[in-house]
Structures are given as C-alpha cells and as structure tokens.
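**Q** Output the structure for:
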Amino acid sequence: MLVTEVRRTFIGFILYISASVKGLLGQTNTICALQGSSVELHCSAENLTSNMKWYTVSWDEYEVIQTELSPDGNRVTYHKSEERYFTVTINDLGKSDENIYCCRENTDTPENCWSSGTKLNVADLQVKVIPTTEEQTVSLMCNTSCPLTENPAAYIWYKNREFLYQDWSPWYQQLVSSEEAVTYSCAIKGYEHLRAPEVSVDSVTSTCFTVTYAKGRMCSKQTSVDEPCSITYPKKVYVQKKRERGHVTLTCNTSCPLTDPQTAYRWYRNKHIYRYSVGQHLLVSSPTDGSSFSCAVKGLEDVHSDEVCAENKTCWSVNYVQRRICALEDSSVNISSEYSYPDNQQPKSKSWYKLKRTGREDAEELTEDATGRVVYQENQNQHILRIKNLKKNDSAQYTLRLQTDTGCKQSHFTPVTLIVTDLRVKFTPSAEVTEGQRVTLTCSTSCPLTDDTNYLWYMNSRPLTLPENQTKHLVLDPVSSQHAGKYSCAVKTHSISSSEETLSVKVIQISQLSLGKSVEITNAVRLTVVLLITCLFCLWLRKKTLISPTESNTVQTEQYINVSFKVMNPVTAAQREPAEQQEDTVQDLFGF
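**A** Down below sits the predicted model:
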C-alpha cells in the first residue's frame, strides 16, 4: 500500500521490523521486509522456557519439515530476558530467508509451527514503468515486490546516478518520455545503499514502450538477475473470447506484438490468480458457473485487462475507468467503476472501501456524509465515488464491493490508486544564489500531473507574464538582484496555489565587477590598436612601392577604409542562446 504521510522521525539506518506470533491455530502472520535489511521476530508463546528455540518450517511433498534456526552470533542472533522476552534477529536479509518461523521447545507436530508461525517475505526494490494515457510518456513507481510492513520514511529518486529529490510518495513526480542515455533509480530513506537497479526508457509509442533494466528480477526470464535486459511492453491488454464446441478459448491480446518467446501471462478467475496457465491462451471447458476472467503480462501486472464473462451471459465483474489518479489537494476527484452481475442476482448494495496497509480485513467503508464530502453517484451500470476537498490522508487504494445474498463480490487485486499532492516551489541549484547564475524554479508535485497542465507563476503575489503554454519549470538565466523575491505557483484550472518561497540573490560588488571589466576592456583596446596600426603600416608600404607618386597622391584623396569592431558583452551573448525545450527562459520577464 502507498504511504500517506512522511514520518517526522527516522527509526535508524536499519529498517527495523517487528512481528508478533499470535499463536492462534490456523492464523499465520505475514510480514514483508526489504532485502538487505534486518528483521526481529517476537515469540509470544504463552509459556516461555529456557529450552525454547526458533525454527523454520517448509513443505516437502507430503510432509511438513521443521528445521532449527541456529544462532551464529552475527547474522542470526537470539535475545532472551527475564521479562518473558524471546526474539530472533536476522541481519542482511536475502531471498533465501523467505520462510515460516516459529518458536518452540521441540520438533513435535511441525504442523502447528506451520499454522501458527510468522511468514517472512523479503522484498527487492524495483523502478516500475507504467503506461499513461499520454501517447509519448510513461510514469515511474518505486515499487517493492511485497508491501513493506513498516512505512518507508521517504522515497529518494536519482537521475543518472545523481540525487534528484525525496518525497513521501513512491510515484515519480513527472511523466517521462524516452531520452537517450538517461537512467532513473530510487531508494528508501535510510537504505540509500540498496538502490533499485537503474532503468532507462528507450522508446514510447501509442501502443508499446521499451525499457532497459540494469539488472533485477525483471531480467530473470531474459538473461539473469545480475545482467541488463531490454523488454518491450504493451500499453493495453484485453481478453478476446472465441466460443467453440464444448469450450471457450480466451486469448490475452496486447496492443503491440510481443516477440519474446519467453513472455509469460497472468490469468485471473473471479479476481483470484489462476495458477494453471501462464500461456497467452486459456481453454475454459463448460463455463456454466458464471466465472469472470482477466489477464496481464507477467511483470507488468499493473496493466490489467478488463474482466470478461466466459459465457455470453452476464457475470459478476468490476472494472475501473482509471486505475491511477494524481489529484491536487483541496480539489475533487471522481473514481469511476463499471460493473455487471447475473440477470437473476441483482446486488443488494454497492459500497466503496479505502484499503489499509494491513490488508483486506481492515478496509474502511466510505459512506456518504451530511457535509457532502463523500458522494456516491449511480448511472446505469456505472458507479462513481466522488471525494471533495481532498487531503493528503486520502492517498490510498480504493475498491468497489458489490454485496449479494451469498456474500461480497469485489475487485481487490486491481484497486484504484489515488495520490493527493500539494504544490511546492523548488529552486535549483538552491534558494540562495549569486548574481549571474542560472536558476530553475519548479512547481513540484508528489505525483505526475498530465502534460497538458498549464501553470501560473507569481512573484511577490503578482502574476508573471509568460508564454501561453506555461510549464512547471521557470528559468532565470542569468539571475539578477531584481529577480530576488517571493515566488509561488498554481495550476490554471484550479484555484489552488503553493505557498510562497523566497529566492535570495547575492549581488557581486560593483568595485570588483568594474575593476575586472575595466582591465579586460583596456587590454582588448590595446591589442586592437596595435593590430590596426600594424595592418595600416603594412598596407601603406605595399602601395608606396607599387604606384607612382602622382597615383599615390590621388589615392590619398580617395575615401578612407572604415574599420570597425563590436565588443559583445558575454552576458548579452548568453542571452541570445536558444532556450531549453519545455522551459520558460525569463529575460525581459519583469520589464527591465
């Protein structure tokens, strides 16, 4: 799940994750820790004894195998105290540590360890590339292979291995187009040494996009996890249905042909993963139970097809118009869904839920309130959740559940992700600069707004006159003392603006500037005069030897050759350089 707030305090260089074993039969706790971090597991057995040990348990064909986890004093350590406290700490977590753990006195009845232990998942970090509705762009997400049990303190982004920014949101703040030799990476604060493998976007079209990964799990099917690979993904996935005698053939089609023979697919039946097929085609025999099916390309499960009914009749299905939404704080948002149901089983009710990190059982039902902040809207088979006056803590995942006589039909494997962002002005290289430098102002967000967003810029609460299509970047090149002041930005279509941020410009001392320029001008004039005199003298000697005295006198009465030169101020020359694409270069911006 996504983080809703940035922690104000960081819990240390090591991400410290705790889990308590509940000891209830049939209930297994699941925790997820970052690869390379440390985890501490607590034993909550009712009667702790000095003979207690930690075990891992695994399934070997037809029996459960329980194995002692021996401490080595370094990577695996036990901690005991008189206060009935018994834990095990595992450092430098790796994929091989994924297991079920329990604390016991003996190895009798290992099934109990299996059913009441703590399941540990180890997550690696990956920059996930996700298509957008924009034809030539994609979005980036700092993603873990399982939702971390502890909220990350912040996400850090890097471009070409250099620090870019940090934010509470795992969503990269801008849409990305294909750029040659540009790489992106991310890390979790406190784990900067465990960065995600670098990713570059090679090409983006209206149907496909190609990504190169430096290494990582995405390359496991192509080369190996330690070698780079390039993968082409579709922007859209859909299920095609073909009815044949006695069965139905479902095909997972993509918006562009995938030439890699090792491409695998994910099939879902009634919103649960269908583990019996990884091929592009799925044969459904005698589909009489009203099942719904959907699919995705393995490794790009975020691009999910709509659910379809295996039969021609209607079935239970829920699809979303948009699965990722970036919205401004204090604005309103519509989360739209389309649903279907069997003709003879009309849903009793329809409710939206806000999912929490701990899982489905702790989801919060959203109900319409008297203030009108949360509103349900119904239009035939379309159900819309409208949230007004958005706040940052509305950032979460949302799902629609259809209540029936037999239970709850829901779509929880592909919920809608909503990120609520404010606007902030950021200065690059900093908010304190020296006159003559280049300064870039950015109207920053925690998630990417669409490319057609128009921005408004203000200085000291006064609007700046800029070109018609204003971008989120404003460039002062060169910056002068007259540019110093308080800046803010806004989005043209919303009455929402950022707070003011101050730009301080240090003025170069006039005496130093005048002295430096006078020396340069004096030297330039001296050199020019010497060269001019030398050239004229040589020309006079040459003509004197070639013409007669009479001719010489005639020539001397002719018009003299005018020799002129222009000294160009380096600042003026810099101002004549073309502005960078997608940036508004401010020179005559303030009318001076």
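**Q** okay, CA-based contacts and neighbour counts for the rest of this
**A** OK.
**Q** which non-adjacent residue is nearest Lys409?
**A** Nearest residue to Lys409, sequence neighbours excluded (C-alpha to C-alpha, 6 or more residues apart in numbering): Leu402, at 4.9 Å.
**Q** Run a quick neighbour tally on Thr288.
**A** 10 (other C-alpha atoms under 10 Å).
**Q** tell me which element Ser552 is part of?
**A** helix 549-556 (DSSP states H and E).
**Q** right, and the helix or strand after that helix?
**A** Following helix 549-556 in sequence, per DSSP H and E, is helix 570-575.
**Q** Validate this expectation: Leu536 resides in a strand.
**A** No: Leu536 is assigned helix when assessed by DSSP: H, G, I helix; E, B strand; the rest coil, not a strand.
**Q** residue contacts, it?
**A** Listed by C-alpha atoms under 8 Å, 6 or more residues apart in numbering, Leu536 has no contact partners.
**Q** With Leu423 instead?
**A** If you count contacts by C-alpha under 8 Å, 6+ apart, then Leu423 has 328, 443-445, 489-490, 497-499 around it.
**Q** Would you do the same for the sequence below? I want to compare the two.
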Amino acid sequence: MTLTGRMLFGLFLFIPGLLSVNVVNFTCAELTICALQGQTVKVRCLHPPNTKSEYQHLYWFKKQQMWKWRDKTIPEDLSTDPEYKGRLTFGGRSFLEIRDIRKSDEGVYRFRFKTESSGWINSVPGIKLIVTSLQIKKDSVTNGQGVKLTCTTNCTLSDDPTYIWYKNAKMVLYTNTFSLSLNSVNSRYTGSYSCAIKGYEDLRAPAVCLQRNCLDVSYTPKTICGFPGSYVDLPCTYTFPRGLNISETLWVNSTDLRMEPEDLTRHPEYVGRVEYRGNGSDCTLRITDLRKSDSSKYRFLLKTQGTYFNSPAVSLSVTDLYVHVYPDVVDQGASVSIWCHTHCGLPQGYGGFILYKDGQHITSPNGEKGYITIHTVSSEDAGSYSCALIGQEELPSLEATLTVTKGPVSVLIFVLVVVVLLTVAALLVFTFSTLKRRNVGGHDIRMNVQTVNNDGAHLDVSRRESYPNYENVEHIYADPDEFDDTYTALRRGHWHSVYDIIQRRESPQNLD
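**A** Prediction:
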C-alpha cells in the first residue's frame, strides 16, 4: 500500500472513532422506578470496580430529551434543561433526586462521565421512571356480604410504601397492605373511602362511596399551573349524604394556620380576584390576575355539625412562560432547538402553544406542541423568539434571542476536505509517474519527419531506431554552412560514414 493509501485508510478509521463512546455496566438499586405524580424519587447506582477514583465531569441525561441536543450523538446535562430547573439534587457520584415528579418526567435516565484512561463513558443499563396516580378498586367479597377496597396503581410502587386509609376524609388506618376489607351491610362502615401514601397525604386517590351521597371532596387535577396576569380555575366537586346539614362552604389557603379558617373571598390578598363558581355539587374556584405569591395549596371546606370536613388540597403554581433557544449563539449550518416551557405542569385542557419570531407567528408541524428544531441554521433564522398559550395570546413569554455567526468550518467538514485533497493529489502523482515511465522506457515514439532538399535530392529522416549520438537532435538543416565546423553538411554524393544508419532515398523525380 502506498503512503497516500495508508493515510486515507487511517483517516477513514479515525472518523468513526470521533463518534464512538464506551459503556460500562453499573449495579443500580432499581432498574424501574414507579412513583406518584408529585412525589420525590431517588435514583441510586453503585460504582463499578476500579473506576470511582477516575470519575470526572459526571452528569445525568435522558434519551427522551434528545430532540433538544445540539449534537444527537452527544447527550447533554439534564441539569441544564429548563424543565428540570430547581427540581434536581445530585449526591455522590451516581445519585439523583427528582422532586415534584410530572408525567412528562417518564423515561430512561442514565449518567455519563469521563475517565483518564478511557475517555467518555455512558452507564448501562438505564433506570426507567414510570409516573402513576392512586385509584381505588371496589370488589365484592365471595359471600356478597362485604366489599374489598384496593388502592391500586398501574405499576408497583417503589420503596415499600405505607398506606393511609381515610373515611369521610378522616384518617382511620395505617397499613403496609394496599387493601381494606369491609362489611358493607354494617352501617358503621358506610361512607366515602380514599387512600394515600405516607408522606404524600395530599396525593389521595379519588374517593369511592359505599352508599350513595357520601361526604367527599375531589379535585381533578390535583396540581395546576397558572401564569402571572392570567386566570385559573381550581376544578372541584363534592358530595354529601341526604339529610346532612351543610352550614357553610368556603375556600381557604391551606398554609393559613389559623384555628378559624378565613374565606378567600374576604382575605385581603384575594379580595376582588376570587370568584366562587360553585353550583350544586360543583365547587370550582376561579382566581384572576394571578400573582406569583398565589402559589400555594388550597382546600374546599364543608362545615357540618359545627366542624369542618377535612378535604385534601389542590396545588397551584404560578410561574412565567418561557421560550428557550438552545444554543442561543450558533454557527451557520448547525442545529438549534426552540421550545416553550414552564417550571410546573401546564393548565388542564390547554389548547397548545403559539411560537413567534420577531413578533410573527411561526408555522411548524410541532409548533402547537411548543417546540421546533432548525436542523440547518442560516442567517435568516437569527432574531427574537417568544411564545404564548393558545387563548392567552395577550400574555406572551419573554423573548429569547438567537444569534447566528459564520464561524469556523466544522471538524468533520475539514477532515472531508483533507480526504478529498489527498485523494486528488494521489491521483495526480500516479498519473504523472505513469506518463513519465512511458516517455523514458518506450520504443515507439516517432520524431517529426524533416525533409532535406539539395540539388533535387530528397532525404526522409525517421527516428524509428535512434542512434545514441543523436537522441538530442531536434532539427537537421538542408544547406548548412560548410565552413562551420559545428556540423557536417549533407550533400548528394558527399555521404559521411557516420550517417550510414540513415535510410537513403532517391529524389521523387528519379523514381521513374
């Protein structure tokens, strides 16, 4: 193989190496984690042998966020993702805590680190997170004289949780089992039942009733997001037994610890901004002109027989709407992701997003989902981007700016250019060498015919067989100066013996 060939072969081996990465097996406490929406989860993994001391630049990533990565082959740090801002804690080398779990957090989590000896390494296998909620399943027992209540989820909850059972919103039982057997015939067991996990008492399952018209309050959803200046509805329904006297209904801020709760409609911070929209079993509350200070937990209370029914709470988070451009400074031809996001879950039943560039609506297949990806950026893509919720266009997000620079040629393009130039150079060298060998070693190269006329004689000189002494002769003149000793004149009848190798012909006129 020639030197050029070896260089090309080495480059073709080098390019795939740029995109390769090692993987290493880790022992993780759990490969699948099942958690309640709103819960806090912890992901733990053990160090593989002989690598703990080599860890550098460790970070966690999630493959489902790949659409946001600048380079789809290089995972990016989850802590830089605005969707996780303020919700992540890192402990040790391979410990991750995620707070206020959302449905959008589902996916497979892995971490990436760099060692002195092996470069970048991705952990395997990943830890799969499933987000669920509590539900109560009601089954009749075999003899039909009782009922079995089961607190269920669509996956098996991690960490061996302790269950709490409620009757008429009052705690009645702590248990390590997720089921409860009752004698439905006995009147002492009638009422509404719900369950929760210890430590997350506000994340209760919707109550079930063993008789009609049980006393119960429920919220769907239990966590709500709103934006400053807009309004939000806290959806609420309640039921109560026939004949039960309800003396008062009111909404309160659950962080208000006064013995006698204060109705929000009379609270100084909410006067003129709250509207009770209840009608019959509907107890929905609307809060207008939202402020960030409104972020709190709220409860709907029923007062009966001089006491308040202790219902669960609904959580409200008031946050800004953001548009994120990543990266915000980029070279032409690179990839950019632009998406709309909040620091909490989106409002129930929202109609989608609108994305803007320099105030103009952007039409994109994923625009209503709140994100777009520009795979090949040009100078025309530079500008200011913002977003808003459909139906709340008057409340756009703050703007984010994308700057596009010409920038240097990428490494890959540089390598490809070098490969092309080397290939062309190799072809030129090969062609030149081949032609040179043919010119030096060939024996069928003819010299232009020169005609010498002198007194009617015709001499045809052909270099079919070259004499060594005349390899450099280019011209033979017809009538040279006979007194010039630099050559010998050729004349009819004056043939020098040194020219015996030249074929002699008669002039054409003598051929007859």
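**Q** Got a TM-score for the two of them?
**A** The TM-score (TM-score structural alignment, normalised by the length of the second structure) is 0.54; 354 aligned residues with a C-alpha RMSD of 5.3 Å.
**Q** thinking the residue nearest to Lys409 of the first structure is in contact with His383, fair?
**A** No: counting by C-alpha atoms under 8 Å, Leu402 of the first structure stays clear of His383, with 10.6 Å between them.
**Q** nearest residue to the aligned residue in the first structure for Leu389 of the second structure other than its sequence neighbours?
**A** In the first structure, Leu389 of the second structure lines up with Val491, judged by TM-score structural alignment. Spatially, and ignoring its direct neighbours in sequence, Val491 of the first structure is nearest to Tyr455 (4.6 Å; C-alpha to C-alpha, 6+ apart).
**Q** Map that neighbour onto the second structure.
**A** Per TM-score structural alignment, Tyr455 of the first structure is aligned with Phe353.
**Q** doesn't Ala388 make contact with that match?
**A** Yes: with contact defined as C-alpha under 8 Å, Phe353 of the second structure reaches Ala388; the gap is 5.7 Å.
**Q** got the residue ranges for the helices in the stretch 351-500 of the second structure?
**A** With DSSP state H, counting those that start in this stretch as the criterion, the stretch 351-500 of the second structure has helices at 411-441.
**Q** Contact partners for Val475 of the first structure?
**A** Contacts of Val475 of the first structure by C-alpha under 8 Å, 6+ apart are 438-441, 583-586.
**Q** Of these, which are reproduced in the second structure?
**A** Of the contacts of Val475 of the first structure, the ones still in contact in the second structure (both residues aligned by TM-score structural alignment, their matches' C-alpha atoms under 8 Å) are 438-441.
**Q** Give the buried residues for stretch 355-374 of the first structure.
**A** Buried residues in stretch 355-374 of the first structure, counted by 16 or more other C-alpha atoms under 10 Å: 355-357, 363, 366, 374.
**Q** now swap in stretch 318-335 of the second structure and tell me
**A** Buried-residue list, stretch 318-335 of the second structure, by 16+ other C-alpha under 10 Å: 318-327, 330-335.
**Q** which among these gets closest to Pro16 of the second structure?
**A** Checking these against Pro16 of the second structure with C-alpha to C-alpha, the nearest one is Ala334 at 19.7 Å.
**Q** sorry, back to before: taking the buried residues of stretch 318-335 of the second structure one by one, which sit in helices?
**A** Among these, no member is found in helices (DSSP state H).
**Q** Which of these fall within strands?
**A** Of those, the ones assigned to strands by DSSP state E are 318, 322-326, 330-331.
**Q** Count the neighbours of the closest residue to Ile188 of the first structure other than its chain neighbours for me.
**A** Taking C-alpha to C-alpha, 6+ apart as the measure, Ile188 of the first structure lies nearest to Tyr155, with 4.8 Å between them; neighbours along the chain are not counted. As a burial measure, Tyr155 of the first structure scores 23 neighbours (other C-alpha under 10 Å).
**Q** One more: Pro228 of the first structure?
**A** 19.
**Q** Look up how far Thr212 of the first structure lies from it.
**A** Applying C-alpha to C-alpha, to the nearest Å, the value for Pro228 of the first structure to Thr212 of the first structure is 7 Å.
**Q** Which secondary structure state is assigned to Pro261 of the first structure?
**A** coil.
**Q** And it, how close does it get to Ser446 of the first structure?
**A** Applying C-alpha to C-alpha, the value for Pro261 of the first structure to Ser446 of the first structure is 38 Å.
**Q** So for these two, which sits in the more crowded spot?
**A** Ser446 (23 against 7).
**Q** Find the helix or strand that whatever residue of the second structure lines up with the more buried one is a member of.
**A** Counting by TM-score structural alignment, Ser446 of the first structure corresponds to His343 in the second structure. Using DSSP H and E, His343 of the second structure sits in no helix or strand.
**Q** who are the neighbours in contact with His343 of the second structure?
**A** Going by C-alpha under 8 Å, 6+ apart, His343 of the second structure touches 82-85, 319-320.
**Q** same thing but at 10 Å, please
**A** 82-87, 225, 317-322 (C-alpha atoms under 10 Å, 6 or more residues apart in numbering).
**Q** cool, Val237 of the first structure as well?
**A** 252-256, 294-297, 303-306.
**Q** on that earlier part again, secondary structure added to the contacts of Val475 of the first structure, as a markdown table?
**A** Compiled in a markdown table, the contacts of Val475 of the first structure are given as follows (three-state DSSP):
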| residue | secondary structure |
| --- | --- |
| Arg438 | coil |
| Val439 | strand |
| Thr440 | strand |
| Leu441 | strand |
| Glu583 | coil |
| Asp584 | strand |
| Thr585 | strand |
| Val586 | strand |
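**Q** Pipe these into CSV and attach distance to Asn334 of the first structure per row.
**A** What follows is the contacts of Val475 of the first structure, written out as CSV (distance: C-alpha to C-alpha, whole Å):
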residue, distance to Asn334 of the first structure
Arg438, 41
Val439, 37
Thr440, 34
Leu441, 31
Glu583, 31
Asp584, 32
Thr585, 36
Val586, 37
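**Q** now, which of the residues you listed sits nearest Gln240 of the first structure?
**A** Of these, the one sitting nearest to Gln240 of the first structure (C-alpha to C-alpha) turns out to be Glu583, at 44.1 Å.
**Q** Residue in the second structure paired with the closest one?
**A** Counting by TM-score structural alignment, Glu583 of the first structure has no partner.
**Q** what do we get in the second structure for Leu464 of the first structure?
**A** With TM-score structural alignment as the criterion, Leu464 of the first structure matches Ile362.
**Q** wait, what's in contact with its match?
**A** Ile362 of the second structure touches 354-356, 368, 372, 385, 387, counting by C-alpha under 10 Å, 6+ apart.
**Q** Recalculate using a threshold of 7 Å.
**A** Residues in contact with Ile362 of the second structure (C-alpha atoms under 7 Å, 6 or more residues apart in numbering) are 355-356.
**Q** Done for today, thanks.
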